[in-house]
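Asker: After the sequence you'll find the predicted model.
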Amino acid sequence: MLFKSLLIAAACAVGLQASAQGLVPLPPQPDGVAWPTESWPEGEVPAGIDEELSLLVRDAMATSVTEPMGQTRAIIIIHEGRLISESYADGFGPDTKQVSWSMAKSITSALVGRAVEIGLIEDIDYVMPTPFPEGDPRGEITWRQWLTMTDGLDYLEIGSTGLADNDVVQMMYGPGRFDVAQHIVDEFELAHDPGAVWNYSTAGFHLISWALQKLHEDTLHCSHLPHGECAEAMGLYERKAWARDLHAYLLFDQIGMDAQPEFDAAGTFLGGSLVWASARDFAKFGYLYLRDGVWEGERLLPEGWVDFSRRNPVSTKVNVYGAGWWLGADPAPEPAGQAATTPPFDAFSAQGHEGQTIWIVPSKDLVIVRLGLMPNGGDNWPRLYEWNQSVARLFPDVPNQEVSSAEGEG
């Protein structure tokens, strides 16, 4: 046990040095390995780790909702482009669509990246379209500030004391449930200068989804009408049909991901919370990021977008969040408790309510998907963080992985 502690301490020192220097490069597609567009190629667990990996997977699959880390419903492990481990709880399987919860934020961030890549968004430092009235200072917040949760709105989600003061609950299941965008306009004023303070916000990502839909409306040539009239002219069915046009942004068809978004009654895609997909498809999405936004030789996301997503906004004290993605590990996370504290420190992740994670580790050429059901309180999230890190530590480092100092601002 002492030896293990010394190893982790040594790795922490290396991680701190790497963090100061820059990002671990994203590994390229291995030669001779097929892209998983149609199905995942299968592979073997690396020699020498099979027993320990099987134990970690078995223990995770054995826990109940009331135990630490909760119930695990699916585990997928992708190493060097191949599926090497797959487990499901009773009633779940490879084709079962499961809810993303806030992993949807990472998907919505990717949709913005795709819109940048194909020229629908010229610059993320430009003002993002919003439903705020003309002259409202909230209408001057940029794409970057929304993506990095530095929008400055007076909004409370993490740190709420109950359902009554939790703004996401009131927005999605209380008075705002029929029209989340209008609820945001009515309820959340500016509390800080945009760009200065990080504050976790599902509301912000719902507005990003609203803005992407606004871009779609403009392409349907009704941008000369006010937003509400444009939506009415399109018809609610056509507005919700925007789900099929996600391919125009991220090209889900190209990565073979069958994703089903949810919408509120006003037709706004709930891009901060609700996308349904199978564990294998969530793994494909993680793999797109592991491969730097490139798929089958085609760049789907702008060069540098993934690095932008996995780097904290330097304008704040926060070191656990990038642009729609959690920065998976830091020896001293700020805010405390919002990240793993053990190596590998290059991990970054999509995370969702009740224990959904897509854990990406470039230094190991690894994607780990865990879907489940667990309470958000207590020691559950730290246990889940450490479980992912314990799995990752079993794998060998990718050869010749030198830390990059490139800024990758997107």
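Answerer: Cool, the structure landed.
Asker: use CA for all of it now, contacts and neighbours both
Answerer: OK.
Asker: Would you mind pulling up the elements that the helix or strand where Arg280 lies packs against?
Answerer: With elements delineated by DSSP states H and E, Arg280 resides in helix 279-290, which encompasses its position. Secondary structure elements in contact with helix 279-290, counted by 3 or more CA pairs under 8 Å, 6 or more residues apart in numbering; DSSP states H and E, are strand 71-79, helix 252-255, strand 356-361, strand 366-373.
Asker: which helices and strands does the second one pack with?
Answerer: It stands for helix 252-255. Secondary structure elements in contact with helix 252-255, counted by 3+ CA pairs under 8 Å, 6+ apart, are helix 279-290.
Asker: what does the helix it packs on contact?
Answerer: 26-27, 36-37, 40, 74-76, 78, 81, 94-98, 107, 255-259, 294-295, 306, 358-362, 365-371 (CA atoms under 8 Å, 6 or more residues apart in numbering).
Asker: Could you turn the buried ones of those residues into a PyMOL selection?
Answerer: A single PyMOL command selects the buried members of the contacts of helix 279-290 (16 or more other CA atoms under 10 Å):
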select buried, resi 26+27+36+37+40+74+75+76+78+81+97+98+107+255+256+257+259+294+295+306+358+359+360+361+362+365+366+367+368+369+370+371
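Asker: circling back to that earlier point, roughly how far out does the helix holding Arg280 sit from the chain middle?
Answerer: Centroid separation for helix 279-290 versus its chain: 11 Å, with CA atoms, centre = their mean, to the nearest Å.
Asker: need the next SSE after that helix, C-terminal direction.
Answerer: Following helix 279-290 in sequence order, the next helix or strand is strand 294-295 (DSSP H and E).
Asker: after that following strand comes which helix or strand?
Answerer: Tracing the chain C-terminally past strand 294-295 and defining elements by DSSP H and E, one meets strand 298-299 next.
Asker: adding another structure so you can compare the two:
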Amino acid sequence: MKYFLVLILVVSLLNCSNEEEIITTTSSGDESTYFPPINSNEWETKSPESLNWNTSNLNDLYTFLEEKNSKSFIILHKGKIVVEYYMNNHTEASLWYWASAGKTLTTAVTGIAQDNAFLNINNKVSDYLGTGWTNATLEQENLITCKNLLNMTSGLDDTLGDDTSPGNLQYLSDANTRWAYHNVYVKLQDIVASATNQTWNNYFESALKNRIGMSGSWIPLNDLSVYWSNTRSMARFGLLSSKNGKWDNTQVISESFLDQATNTSQNINNAYGYLWWLNGKQNFHLPQSQIQFNGELIPNAPTDMYCALGKNDQKIYIIPSKDLVLVRMGNTADSDNFGLSTFDNDLWEKINNVIN
């Protein structure tokens, strides 16, 4: 009899291995992560009740989101959709801009290019773009590495607007001596293009977008290109990041690079990685300010949270301890901002009323 039961178990396991999108379990019985299929709109869901969430507060969260000019909101748990809500004439198919939350896409692709030995973030920017890419002296310019663009310590003047032409990239201090939110990070896209001998768009699509089934495209806006996609594509990228750069059984971005990217990257702004914002630090700096603020970035949010924050409240929140990814797209909740706003803390108060 026991041999018969073993045979049944083996056959069952073989059958499961041939089915797509099967959710396996670990030895402890914990549900493993689900990854939605790359070439399909299908996405498995689970109910808030299955997580013992306080569903009586969901309507309050939805009302708050709608009143704060949101267009979409998603919560993933272990990859499955638990909450997906569209409002203010937005739908699952609608496209919206990521704004500076899309900086983290540049981080990811830079990491992939380094993983594939096309570049090294510790090298000088001029190794890839040639000298004269700034208005600084050669000595000053040669201090600036790719890593300085990733962690906002280039030392270039951040008060001169979005233009990243050489004449507008003026020296203010030596690299690594000053943290300042600066659109010079976009030069990383030129670095990737030069290093890979491809256009930025082509490398982005083959290295990242197509490998995780994202929609969307880069659309020029003033002196920058801004990424537009549907909300689920933003959630896909959040899921990849939350799983240490792994999509299903494929390591898309190395875990070591993402670990660097999502931890403090310099000794000035503790709440900043490689274009990712970090919660739970003792102090932080904000864009267009050299003031150090004491306390956590978003006090109501989990301390281990890291996030992509875009202008007018585009958000990707990742909480490793809870295995959650949250996405918010929409118009500005209250007033124009670079990414972080009081809305973050107010939103997390509402979220906590549901998930805790």
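Answerer: Arrived safely, thanks for sending. A quick note: this is a predicted structure, and the numbers were derived from the prediction, not measured.
Asker: follow-up on the earlier one: dump the helices and strands packed on helix 279-290 of structure 1 into a markdown table; add distance to Tyr321 of structure 1 as well.
Answerer: Formatted as a markdown table, those follow (distance: least, CA to CA, whole Å):
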| stretch | distance to Tyr321 of structure 1 |
| --- | --- |
| strand 71-79 | 23 |
| helix 252-255 | 25 |
| strand 356-361 | 14 |
| strand 366-373 | 18 |
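Asker: mind checking which of these is nearest Phe205 of structure 1?
Answerer: strand 356-361 (17.6 Å; CA to CA).
Asker: Over in structure 2, find the residue span the closest one aligns onto.
Answerer: Under TM-score structural alignment, strand 356-361 of structure 1 corresponds to residues 314-319 of structure 2.
Asker: With structure 1 overlaid, how far apart is that stretch on average?
Answerer: After superposition onto structure 1, the average distance of stretch 314-319 of structure 2 to its aligned residues comes to 0.6 Å, using mean CA distance after the TM-score superposition for structure 1.
Asker: Okay, the residue nearest to Asn356 of structure 2 when sequence neighbours are not counted and Tyr227 of structure 2: tell me how far apart.
Answerer: With CA to CA, 6 or more residues apart in numbering as the criterion, Asn356 of structure 2 has its nearest non-adjacent residue at 6.6 Å, and that residue is Trp53. Summarising the geometry, the distance separating Trp53 of structure 2 from Tyr227 of structure 2, computed by CA to CA, to the nearest Å, is 33 Å.
Asker: More neighbours: those two, which one.
Answerer: In this comparison of Trp53 of structure 2 against Tyr227, neighbours counted by other CA atoms under 10 Å, the higher total goes to Tyr227 at 21 against 16.
Asker: could you list every residue that touches the equivalent of the more buried one over in structure 1?
Answerer: Here Tyr227 of structure 2 is matched to Val275 in structure 1, going by TM-score structural alignment. For Val275 of structure 1, the contacting residues are Val99, Ser100, Trp101, Ala104, Ala259, Gln260, Pro261, Glu262, by CA under 8 Å, 6+ apart.
Asker: For the stretch 1-150 of structure 1, which segments count as helices?
Answerer: Using DSSP state H, counting those that start in this stretch, the helices assigned to the stretch 1-150 of structure 1 run over residues 2-21, 50-62, 103-117, 143-147.
Asker: Provide the aligned range in structure 2 for the last one.
Answerer: By that I understand helix 143-147 of structure 1. Mapping helix 143-147 of structure 1 onto structure 2 (TM-score structural alignment) gives residues 146-150.
Asker: Ignoring the adjacent residues along the chain, who's closest to the equivalent of Ile253 of structure 2 over in structure 1?
Answerer: Superposed on structure 1 with TM-score structural alignment, Ile253 of structure 2 falls opposite Leu301. Excluding its sequence neighbours, the residue lying closest to Leu301 of structure 1 (CA to CA, 6+ apart) is Gly293, at 4.7 Å.
Asker: From what I see, that neighbour and Phe308 are in contact.
Answerer: No - applying CA atoms under 8 Å, one finds Gly293 of structure 1 not in contact with Phe308, separated by 11.7 Å.
Asker: the more surrounded of the two?
Answerer: The residue with more neighbours, out of Gly293 of structure 1 and Phe308, is Gly293; 25 against 19, by other CA under 10 Å.
Asker: Return the residues in contact with the counterpart of Ser106 of structure 1 in structure 2.
Answerer: Under the alignment defined by TM-score structural alignment, Ser106 of structure 1 is paired with Thr104 of structure 2. If a contact means CA under 8 Å, 6+ apart, then Thr104 of structure 2 has Tyr274, Leu275, Trp276, Ala308 as its contacts.
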